[in-house]
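[1] This is a predicted model, with the sequence first.
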Amino acid sequence: MFLVPQPALRSVIALAVGVALILTGCAAGAAGGPPPAAATPQAPQARGPFVAAANPLAVEAGLEVLRRGGSAVDAAVAVQAVLGLVEPQSSGLGGGAFMMLFDASTGEVTGYDGRETAPAAASPELFLEDGRPLAFGDAVLSGRSTGTPGAVAVLAMAQAEHGVLPWHSLFAEAERLARDGFVVSPRLGGFIAATRGQARTRWAEAYFMGPDGERLKTGDVLRNPAYAETVAELAAGGSDAFYRGRIAREIVSAVREAPRPGALTEADLAAYEPIERGALCRPYRIYIVCVPPPPSSGVAVLQLLAMAELTPDIVEGPDSVDAWVAFAQLQRLMYADRDRYVADPAFVGVPVQGLLDPNYVAARAAQAPTLVAAAEPGFPPGGVFTGPDATMEPAGTSHFVIVDAAGNAVSMTTTVESVFGSGRMAAGFFLNNQLTDFSFAPRRPDGAPAANAVAPGKRPRSSMAPVIILDREGRFVGALGSPGGTSILAYNTKALVAVLDWGMSMEAAFALPNLVARGDGFGADTERFPAAMREALAARGVVLRPNASENSGLHGAIWRRGSDGVWGWDGGADDRREGVARVD
């Protein structure tokens, strides 16, 4: 784990990426396309304004802050405030986030942990009744599922360190949209129309009921005066206005309602602290890829990339059956290790260095061609073999990327966990059900504990893994990330391989079919794979089934030289959602 750059590490990084540069040159030829466009010593510094996010209203809010001279973190506050209003099914003030930040003035990359925490009264048996795990839907809709939200606190921490504009000036657009109303988008309208689950709680029923007594639909105007009041209080009072006082009381009140009231208290909220964790960075080809440390699963992204560098079939490109088979088999190994070892490092020893140890990575990569079913977890150096994991991680997440005029960048994945979180609301926003990211079964029959078992104050493991990309000189050249529950790791690595190995544009990389290999099955955007490719994959044992997890919502950009010789942003927004990528 390190911040980049550090003088003591520069020679090591230069050597590693120098070797990778040779490998990448070979890879580009094998793929049959243009080589990945990397920054060179003559390249101008990558600068914004640039914003990519899952809703155009949020993108505009971020660009407006950047136009006023705000920093990337300033814009992130505005983007999140608007996303929580216009895309409440995915993220919000009642959820959590991981942020990766590149500081152009120092060259440092920092990871910020705004993951939710379990209440002080939580126990490993949180989701057990009569000794048996609750049905997942019952757990989500219960008060037990909500942890202390971290998104507001982590944004406040980062903005205090890297903000330029006053905090109180960053919420005006969210407040205006909440008071005046915004048009319900097709994606939000589809989730509002759901006939069960979180869309049909008493809170959601009241919120989505129009003035005519009919449920809102796509194209209707949705107003949220309670949210306007909340962001006005946040603007005036800072994050303390969220974690103490009226808003905190309303959160606790909603959590403690039946069915299955939760144990969250005002003291839990007042005690919440975000964590500045540094960044986990490793060379990949001619680049350096940086992700957050645990409890994020960023280490799994780096492990898969490290195995990919040792797997020649990967570089054959998106039209190669061999490349897709190799990608699937490497995922199986990665997920087996992630599921067994990654958890909150304050409670469990996570063998981060062991998972990335070159000898261990090589041994795991060598197993990929021999897999005929789900992979077993390995034994990385420093790993403690804990019990099998019983964690389920559903949909309800968003990602955005921001670059300001000075070249500072934010890559942030933000979530309320399931669609509309727990379905409960307080102060105009939905509450998270993030505690269902813990393992429901805290132990296996022989008594071995699960690394991701519930504990007081613990942060559940997360698949969120926002990415920052540097060149071999340690300069910022790109960022990306995605929602998708456990599939985030597959989505992010697909995009990284497509952009960095196959020379694809961000937009084309994001539009590629998704293939997720966790356990025995292969989930995919089956309709995006050509019939001939599906048949060829099936003949190799990779039988595609529709992906059961949340689909991707990749957003990002890479700094590249175009065919005209001009450097600029190659940005993309996943066409599976409603986002846009804009240079101002």
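    The structure has been received and is ready for your questions.

[2] From now on I want contacts and neighbour counts done on CA atoms only, so please keep to that.
    Noted.

[3] What is the burial count for Asn224?
    19 (other CA atoms under 10 Å).

[4] Now do the nearest residue to it once chain neighbours are set aside against Ala172, distance only.
    Once flanking residues are discounted, Asn224 sits nearest to Ala178: 4.8 Å by CA to CA, 6 or more residues apart in numbering. Relative to Ala172, Ala178 is positioned 10 Å away (CA to CA, to the nearest Å).

[5] residues near the closest residue in space to Pro88 that isn't next to it in sequence, how many?
    Leaving aside its chain neighbours, Pro88 sits nearest to Phe420 (6.0 Å; criterion: CA to CA, 6+ apart). Phe420: 30 surrounding residues under other CA under 10 Å.

[6] contacting residues for Val583?
    48-51, 569 (CA atoms under 8 Å, 6 or more residues apart in numbering).

[7] give me that answer again for 6 Å
    Going by CA atoms under 6 Å, 6 or more residues apart in numbering, Val583 touches 49-50.

[8] do Val301 as well
    Leu489.

[9] Specify the local secondary structure of it.
    helix (DSSP: H, G, I helix; E, B strand; the rest coil).

[10] and it, how far is that from Asp268?
    32 Å.

[11] same thing with His168?
    Distance from His168 to Asp268, by CA to CA: 25 Å.

[12] Please say which of these two ends up with more neighbours.
    With neighbours defined as other CA under 10 Å, His168 and Asp268 compare such that Asp268 has more, 21 against 15.

[13] Please name the nearest non-neighbouring residue to that one.
    Using CA to CA, 6+ apart, the nearest residue to Asp268 is Pro119, at 6.0 Å.

[14] before we move on, what about Phe171?
    Here the residue nearest Phe171, using CA to CA, 6+ apart, is Ala78, at 5.8 Å.

[15] And the next helix or strand past the helix or strand that contains the one you found?
    Using DSSP states H and E, Ala78 sits in helix 72-86. Beyond helix 72-86 on the C-terminal side, the first helix or strand identified by DSSP H and E is strand 96-103.

[16] name the helices or strands packed onto that following strand?
    strand 108-114, strand 409-415 (3 or more CA pairs under 6 Å, 6 or more residues apart in numbering; DSSP states H and E).

[17] Which stretch among those strands is buried most, on average?
    strand 409-415 (a mean of 30; mean count of other CA atoms under 10 Å).

[18] so what secondary structure elements neighbour it?
    Against strand 409-415 (3+ CA pairs under 6 Å, 6+ apart) you get strand 96-103, strand 397-403.

[19] Show me the strands in the stretch 351-500 of the chain, by range?
    397-403, 409-415, 425-426, 429-430, 467-471, 476-481 (DSSP state E, counting those that start in this stretch).

[20] Below is structure B, check it against A:
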Amino acid sequence: MIRFTLLAASLLATAAAAQPIPKDADSGPVQAASTAGAGPFKAVVSAANPMASEAGLSILKQGGSAADAAIATMLALTVVEPQSSGIGGGGFIVYQPAKGALGTIDGRETAPGVASPKQFLDEAGKPMPFMKAATGGRSVGVPGNVALAAEAHKRWGKLPWAKLFEPAIRLAEGFAISPTMARFIAFGQDSLKVAGPEGRALYYDKDGAPLPAGTIFRNDKLAATLRTIAAQGPDAFYKGPIAQGIVQTVSSAEANPTAMTLADVAAYQAKVREPVCGTYRQYKVCGMGPPSSGGTGVLAMLKQLERFDIAGLGKDNPVSWHLFAESQRLAYADREKWIGDPGFVAVPTKGLADPAYLTARSGLINAGTRMAKAAAGMPAGAPMARVTAADNEVAGTTNFAVADTAGNITTWTSTVEKSFGSGLVSNGFVLNNELTDFNFAPEDQGVLTANHVQPGKRPRSAMSPTIVYDAKGQPILAIGAAGGVTIIAQVTKAIIGVLDWGLPVEQAIALPQLIAIGDRLSVEKGTFLETMIPALTAMGHQPVATALPLKLNGVQRVAGGWRGGADARGEGRPAGY
């Protein structure tokens, strides 16, 4: 199998050893003509697996809201895309009802009570190798997606709770394994076969061989779990036999068993957060606040580019991509220093989103040459004692977006972190390795990082579900991405593609990707960006062409209704009516 070093490590240069991922799984070269879009529709769902898009669409056809369809999509992805997300993980949702205020809900996982700042240090006090830390019980956070779904349903749902589980239950009773899922099963042996017995039994045959594409896959335990939660409500996940199963699986893991408790699981709560909003040209852009770094990160990248004529330069001009790279470097520097769980550390969210601050940061960007060093700034409200620390967020995750006939629109990014998360499976669903999104080294020169491990704390995330509004305040785009730390730049690129370059959502998604963090710059191999390497080099960059972990999904308002866009680098397709 062809593998490449995961971008999160190569760009961030963390001490942790990175997890490789299959080059041909959820990423790879894409040509401009390679798109996955459809519409216009009265209502549409775009997910990273066509069966999940159809699951959400079936709920819309029954009169469900965008929230109902999004919940059904999340549940379906638990079944058909278990390597990326599910009820054993967490996520963030951004929801604009047709009438009423924008809402955002934080379903990020929490560290159990036994967690400590030294969680991922070895006996010598050095950061553990990534895969050693991520596999098994040590990396598992209390899952948040079920609580997130329940809060979203309470606020914006229309159909009965149990109805939303029906498509996923049918899928769990049998579906054909896709080529993408099969590649990840084969790739996931390093964690699935090491962490615990349920994953081995579920995804490998009696001889230990990975199940191939086309296999009719039944997940009877997951079907039973879904039926229980459907009938008894979200408390059935956080209390009782399902919670006991999570605790038992984490505590008895064959790798890194950890004493998560029933109290840890029962205490979980989804958090309603204030959205992070700002303007870009005549548009309004809103996203998720901390512990996500997506809302501030996307807004920073855009606002720092606002004074440049990105539309006039165009997508085929190396200067456009140089400017984008420089804006990324500044935004990622702020992310690494300032963002953490606001329940535990002071986060200068308002300062990071302040137009005056971002205008000043933009002044550091030169249209012709690369800045020598892109350092974190000092936004208003920032604590003085804070050090910069990159995390180990790896390529994984999924995003789905929905628009319904009533005008409700949403985007939800969901994850179990790396491929098949911790490698642990409980009651048929994969358990996350989200705690490895904390900083492995908790301090630098005696100063604690914003993102060090603490009991009950939520790790920093790059997930960036984002909604864009036109000058009249009408939502025109809901988008999000997968791919670890690259997510923020992926979402920003797609927004630029739609707003500045006038592309339909699927073509904006299909644009090649450039990632710039610190002193490193990567361009997507096999795309027109590779031909710009000499021009970018002349401006002072040292670009490297590489395969990148990319996967976006979005919906766009167009004449006649909604258009869905999915990333043709993967297997996602929109579905609408």
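    Received, thanks. What you see is a predicted model, and the numbers here were worked out from it, not measured in a lab.

[21] dump the residue contacts of the residue nearest in space to the middle of structure 1.
    Closest to where the C-alpha atoms of structure 1 average out (CA atoms, centre = their mean) is Met464, at 3.2 Å. Going by CA under 6 Å, 6+ apart, Met464 of structure 1 touches Ser296.

[22] where's it relative to Leu356 of structure 1, distance?
    18 Å.

[23] Give the burial count for the equivalent of Met128 of structure 2 over in structure 1, as a bare number.
    Taking TM-score structural alignment, the alignment pairs Met128 of structure 2 with Leu134 from structure 1. By other CA under 10 Å, the residues close to Leu134 of structure 1 number 16.

[24] go on, Trp203 of structure 1?
    18.

[25] just Val372 of structure 1 next, same as before
    12.

[26] Nearest residue to it in space, ignoring adjacent ones along the chain?
    Distance criterion CA to CA, 6+ apart; nearest residue to Val372 of structure 1, sequence neighbours excluded, is Gly541 at 7.7 Å.

[27] still on that earlier bit, format the strands of the stretch 351-500 of structure 1 as TSV; extra columns: distance to Val321 of structure 1.
    Below are those laid out as TSV (distance: least, CA to CA, whole Å):
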stretch	distance to Val321 of structure 1
strand 397-403	30
strand 409-415	31
strand 425-426	47
strand 429-430	43
strand 467-471	27
strand 476-481	25
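
[28] from these, which stretch is densest packed?
    Taking mean count of other CA under 10 Å, strand 397-403 is the most buried of the strands of the stretch 351-500 of structure 1, at a mean of 33.

[29] what's the spacing between that one and its chain's center?
    Averaging C-alpha positions (CA atoms, centre = their mean, to the nearest Å) puts strand 397-403 of structure 1 9 Å from its chain's average.

[30] And stretch 234-253 of structure 2, by the same measure?
    24 Å.

[31] Would you indicate which residues of that stretch are buried?
    Neighbour counts over stretch 234-253 of structure 2 (16 or more other CA atoms under 10 Å) mark 234, 236-238, 242-253 as buried.

[32] mind listing what's buried in stretch 260-276 of structure 2?
    260-262, 264-266, 268-273, 275-276.

[33] gap between the residue nearest to the centre of structure 1 and Ala75 of structure 1?
    Met464 of structure 1 is 20 Å from Ala75 of structure 1, by CA to CA.

[34] need the helices for the stretch 401-550 of structure 1, in chain order.
    With DSSP state H, counting those that start in this stretch as the criterion, the stretch 401-550 of structure 1 has helices at 488-496, 506-511, 531-539.

[35] Columns distance to Ala362 of structure 1 and mean neighbour count on top of those helices, output as TSV?
    Output for the helices of the stretch 401-550 of structure 1, formatted as TSV (distance: least, CA to CA, whole Å; neighbours: other CA atoms under 10 Å):
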stretch	distance to Ala362 of structure 1	mean neighbour count
helix 488-496	18	26
helix 506-511	27	22
helix 531-539	25	14
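
[36] For those, give me CSV that also has distance to Glu316 of structure 1.
    CSV is the format used below for the helices of the stretch 401-550 of structure 1 (distance: least, CA to CA, whole Å):
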stretch, distance to Glu316 of structure 1
helix 488-496, 14
helix 506-511, 15
helix 531-539, 14
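
[37] Just tell me which of these ends up closest to Val454 of structure 1.
    helix 488-496 (22.3 Å; CA to CA).

[38] which bit of structure 1 covers the lengthiest helix in structure 2?
    For structure 2, the helix with the greatest residue count under DSSP state H is helix 318-338. Mapped onto structure 1 using TM-score structural alignment, helix 318-338 of structure 2 covers residues 321-341.

[39] To what extent does the longest helix of structure 2 diverge from structure 1 after superposition?
    Helix 318-338 of structure 2: mean distance to aligned residues in structure 1 after superposition is 0.5 Å, counting by mean CA distance after the TM-score superposition for structure 1.

[40] which other helices and strands contact that helix?
    Short answer (3+ CA pairs under 6 Å, 6+ apart): helix 318-338 of structure 2 packs on helix 294-305, strand 514-517.

[41] In CSV: those, plus distance to Pro82 of structure 2.
    As requested, these are arranged in CSV below (distance: least, CA to CA, whole Å):
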stretch, distance to Pro82 of structure 2
helix 294-305, 23
strand 514-517, 27
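
[42] highest average neighbour count across these?
    By mean count of other CA under 10 Å, these have helix 294-305 as the most buried, with a mean of 29.

[43] excluding its backbone neighbours, what's nearest Arg520 of structure 2?
    Per CA to CA, 6+ apart, closest to Arg520 of structure 2 is Leu11, 5.8 Å.

[44] now Gly485 of structure 1: how far from Gly114 of structure 1?
    On the measure of CA to CA, Gly485 of structure 1 and Gly114 of structure 1 end up 17 Å apart.

[45] wait, Ala368 of structure 1
    Taking CA to CA, one finds Ala368 of structure 1 at 34 Å from Gly114 of structure 1.
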